[in-house]
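> Generate coordinates for the sequence data below:
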Amino acid sequence: MEATRIQIAALWTVVMFNIAFADIIGFIHPGTLQQIMEGSLEFPVTPGLLLLFSVLTQVPIAMIFLSLLLPRQANRWANTLAAVLTTLYVVGGGSATPSYFFFATVEVLCMAAIVGYVWRGKQGVV
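As a prediction, this is how the structure comes out:
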């Protein structure tokens, strides 16, 4: 059981690195930083929107630790809810570039593996 918790925490770490590097690589796309600095994105970037993005990004960050700490039943539900929420954020908040699609695919596969780990068998493994 303990090894599985470590694997789940490792998967959340992989998700976070992919989220971070998807953004970093996205900034390299021609014109992206200029649009951000000019405030000419497809939508207005408000303090409230930045707070929402911060909260949504905090979910997988917190799950790295919480997947090691929470009791079994809470762990199952927290990981499932966090994976669903983060998947919606990743799929709904990305760009249509090949690099983002690659990162998002890795992230979604990792989160599917997390959900699979926590619900494996009658009792689950975490």
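
> Only C-alpha atoms from now on, for both contacts and neighbour counts.
Fine.

> in the chain, which spans are helices?
Assigned by DSSP state H, the chain shows helices spanning 2-28, 32-38, 47-69, 72-92, 98-118.

> Report the central residue of the chain.
The chain has residue 86 as the residue nearest its centroid, 4.6 Å off, counting by CA atoms, centre = their mean.

> how about that residue, what does it touch?
Neighbour list for residue 86: 56-57, 59-60 [criterion: CA atoms under 8 Å, 6 or more residues apart in numbering].

> hang on, the earlier thing: as TSV, the helices of the chain with distance to residue 126 would be great.
Listed next are the helices of the chain as TSV, based on distance: least, CA to CA, whole Å:
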stretch	distance to residue 126
helix 2-28	6
helix 32-38	41
helix 47-69	8
helix 72-92	5
helix 98-118	6
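
> And this one, please, so the two structures can be compared:
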Amino acid sequence: MDATRIVLAGCWTSLMLVYLLGDVLRLFAGDHVPGQIDGRPAGDGMWTLAALIMLVPIAMILISLLVPAEPLRWISIVVSVVMVLFNLAGLPYPGSYDNLLIVVGFAVNGIIIWQARARARAWAWDTGAA
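All right, here's what the predicted structure looks like:
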């Protein structure tokens, strides 16, 4: 298997764990009341949306391993940019730990974009398209 696919899958796994760590710390720090989002009770639709957002990096792990190289390049770049914009929309976060984790998430997204762009040339070379 191509090493780039493994690196991308590992990056998406790392990003998912950073997001999960932020959620867990938010609960333990008392910055979040269970059952509420932004101080209001959250309904089933809101929790479904939250689940879909968390499924993005999980789906990207599989996509990194299964999708052909050229579409994978663009899917990785677009999804990473969307995730960064989504997280920027929520700034600032209440705790310094949360802001630190968001910066780490931005760095991981940057690595994903860098790897997808840098490795596109290697993929093209391997397939004779260069």
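
> ok, back up a step: which of the contacts of residue 86 of structure 1 are still contacts in structure 2?
With both residues aligned by TM-score structural alignment, their matches' CA atoms under 8 Å, structure 2 has none of the contacts of the contacts of residue 86 of structure 1.

> Most neighbours of all those residues, which one?
Neighbour counts for the contacts of residue 86 of structure 1, by other CA atoms under 10 Å, peak at residue 60, which reaches 25 neighbours.

> Surely residue 18 of structure 2 touches residue 103?
No - Residue 18 of structure 2 lies out of contact with residue 103 (CA atoms under 8 Å); the separation is 10.2 Å.

> neighbour-wise, which of the two wins?
Neighbour count, other CA under 10 Å: between residue 18 of structure 2 and residue 103, residue 18 has more, with 18 against 15.

> From residue 106 of structure 2, how far out is the more buried one?
Distance, residue 18 of structure 2 to residue 106 of structure 2, using CA to CA, to the nearest Å: 10 Å.

> Residue 42 of structure 2 now?
Distance, residue 42 of structure 2 to residue 106 of structure 2, by CA to CA: 27 Å.

> For these two, work out which one has more neighbours and name it.
The residue with more neighbours, out of residue 42 of structure 2 and residue 106, is residue 106; 20 against 13, by other CA under 10 Å.

> Looking for the alignment partner of that one in structure 1.
Using TM-score structural alignment, the partner of residue 106 of structure 2 in structure 1 is residue 108.

> hang on, that match packs against residue 87?
Yes - at 6.0 Å, residue 108 of structure 1 counts as touching residue 87 under the criterion of CA under 8 Å.

> Looking at the alignment, what corresponds to residue 85 of structure 2 in structure 1?
Using TM-score structural alignment, the partner of residue 85 of structure 2 in structure 1 is residue 88.

> Then residue 97 of structure 2?
Per TM-score structural alignment, residue 97 of structure 2 is aligned with residue 99.

> The nearest residue to residue 105 of structure 2 once chain neighbours are set aside: neighbour count?
Nearest non-adjacent residue to residue 105 of structure 2, counting by CA to CA, 6 or more residues apart in numbering: residue 15, 5.9 Å away. Residue 15 of structure 2 is flanked by 23 other residues according to other CA under 10 Å.
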